[in-house]
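Peer 1: A structural model of the following input is requested.
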Amino acid sequence: MHTFRPRRRQWMAALAAGIAGAALPALASAPKTAVEVWKDPSCGCCQDWVTHMEQNGFAVTVHETGNAAVRARLGLPTRLGSCHTALAGGYLLEGHVPAADVRKLLQQKPKALGLAVPGMPVGSPGMDGPEYKGRKDPYDVLLVTRNLMNSDVSTRVFTSYR
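Peer 2: Predicted coordinates for the structure are as follows:
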């Protein structure tokens, strides 16, 4: 009877390892969502946002060319601007948009230009380093839409961080 329990434990451990091992290739092979970013080469907070996105499962390509031209080309007004502009799944991402909101956007697929976090709010991803000593300012992630009749851009709150 004593030999049964250790063998049973060994068998259960081997079974658990086999199940976990079988799941790992599926997770490893899951395609990452591509994100293309335009930023200034010397912007540290932009690089911190890129790291945030990579840590949350996005495959990021960075263009160190600044973002004003691409923002204008994509039709985002400067009043909604920030220090970097990105594209993911056909949507524009302006500024320090949290990865969770990008995932939510890509799942919901609204008719929109994308998401924007105007300015550089402290506490948002990339603006949350140790130099801010835990400070978290309130900010909104805005869903940006364009009226097809007159090309006016409007926003509504997508997520609010307080």
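Peer 1: please make it C-alpha for all contacts and neighbour counts, starting now.
Peer 2: Will do.
Peer 1: the helix or strand harbouring Arg103 packs against which elements?
Peer 2: Here Arg103 sits within helix 99-108, counting by DSSP states H and E. For helix 99-108, the contact count by 3 or more C-alpha pairs under 8 Å, 6 or more residues apart in numbering; DSSP states H and E identifies no helix or strand as a packing neighbour.
Peer 1: ok, residues contacting the next helix or strand after that helix?
Peer 2: On the C-terminal side of helix 99-108, the nearest following helix or strand under DSSP H and E is strand 114-117. When contacts are taken as C-alpha atoms under 8 Å, 6 or more residues apart in numbering, the neighbours of strand 114-117 outside the stretch itself are 80-82, 91-97, 102, 105, 139-145, 158.
Peer 1: got a quick PyMOL command for the buried subset of those?
Peer 2: If you want just the buried ones from the contacts of strand 114-117 in PyMOL, going by 16 or more other C-alpha atoms under 10 Å, the selection is:
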select buried, resi 80+81+82+91+92+93+94+95+96+97+102+105+139+140+141+142+143+144+145
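Peer 1: with adjacent residues omitted, what lies nearest to the residue nearest the centre of the chain?
Peer 2: Geometric centre of the chain, nearest residue: Ala99, 2.6 Å, by C-alpha atoms, centre = their mean. Nearest-residue entry for Ala99: Met53, 5.8 Å, with adjacent residues in sequence omitted and distances by C-alpha to C-alpha, 6 or more residues apart in numbering.
Peer 1: now show me the structure for the sequence below, then we'll compare the two:
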Amino acid sequence: MKPLRVLFAVALFSATSAFAESAPRVEVFKSASCSCCGGWVDHLKANGFEVSTHNIDNVPANRKKLGMPDSVGSCHTAKVGGYVIEGHVPAADIQRLLKEKPKALGLAVPSMPAGSPGMESARPVPYDTLLVDRNGSTRVFASH
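Peer 2: Have a look, this model is predicted:
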């Protein structure tokens, strides 16, 4: 029985280590005073992302530095897997982006739509996640 327990423990440790190594790391840049950003971070963590946050003084300047157009701006900007993520983008959309690997700057959910992750509401509104090209053009990536 002991060898079987050891084998099970090794297999479990290997699977846990593989998941920890493969968990996408998201770096979030946000204002210290914004509470909805924390809700979005919690949403990402609950969906398997490893998240680090940085409170910054000027979110729009950081967005510009990362190449994301102001026209799709929101309250926080993030980086993951070589992409830029703007606003309350659902974790499933980020996971799809990382799987499909399109040639693009990243994803954006402009503004702060009610019902998006971190902006939970009893009165959600329909919204789109946009794929943002490096030239600033956009197209719908997902509708919610």
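Peer 1: any chance you could compute the TM-score here?
Peer 2: Superposed pair, TM-score by TM-score structural alignment, normalised by the length of the second structure: 0.87. Supporting alignment: 138 aligned residues with a C-alpha RMSD of 1.9 Å.
Peer 1: identify the residue of the second structure aligned to the residue nearest to the centre of the first structure.
Peer 2: For Ala99 of the first structure, the aligned position in the second structure is Ala91, judged by TM-score structural alignment.
Peer 1: what does His52 of the first structure give?
Peer 2: Across the two structures, His52 of the first structure finds its equivalent in His43 of the second structure, going by TM-score structural alignment.
Peer 1: residues contacting that match?
Peer 2: His43 of the second structure makes contact with Ala91, Pro117, Gly118 under the criterion C-alpha under 8 Å, 6+ apart.
Peer 1: next: Thr159 of the first structure.
Peer 2: Thr159 of the first structure sits next to Asp101, Asp140, Val141, Leu142 when contact means C-alpha under 8 Å, 6+ apart.
Peer 1: in the second structure, which of these still touch?
Peer 2: Of these, the subset whose aligned partners also make contact in the second structure (criterion: both residues aligned by TM-score structural alignment, their matches' C-alpha atoms under 8 Å) comprises Asp101, Asp140, Val141, Leu142.
Peer 1: report the inter-axis angle for the helix or strand hosting the third one versus helix 99-108.
Peer 2: Val141 of the first structure is part of strand 139-146 when elements are defined by DSSP H and E. For strand 139-146 of the first structure against helix 99-108, the angle between stretch directions is 30 degrees (axes from the mean of the first three to the mean of the last three C-alpha atoms, to 10 degrees).
Peer 1: helices and strands around strand 139-146 of the first structure, which ones?
Peer 2: Where contact means 3+ C-alpha pairs under 8 Å, 6+ apart, strand 139-146 of the first structure is packed against strand 114-117, strand 153-161.
Peer 1: out of those strands, deepest packed?
Peer 2: Highest mean neighbour count of those: strand 114-117, a mean of 26 (counted as mean count of other C-alpha atoms under 10 Å).
Peer 1: what's the match for Ser74 of the second structure in the first structure?
Peer 2: Using TM-score structural alignment, the equivalent of Ser74 of the second structure in the first structure is Ser82.
Peer 1: that's all I had, so thanks and see you.
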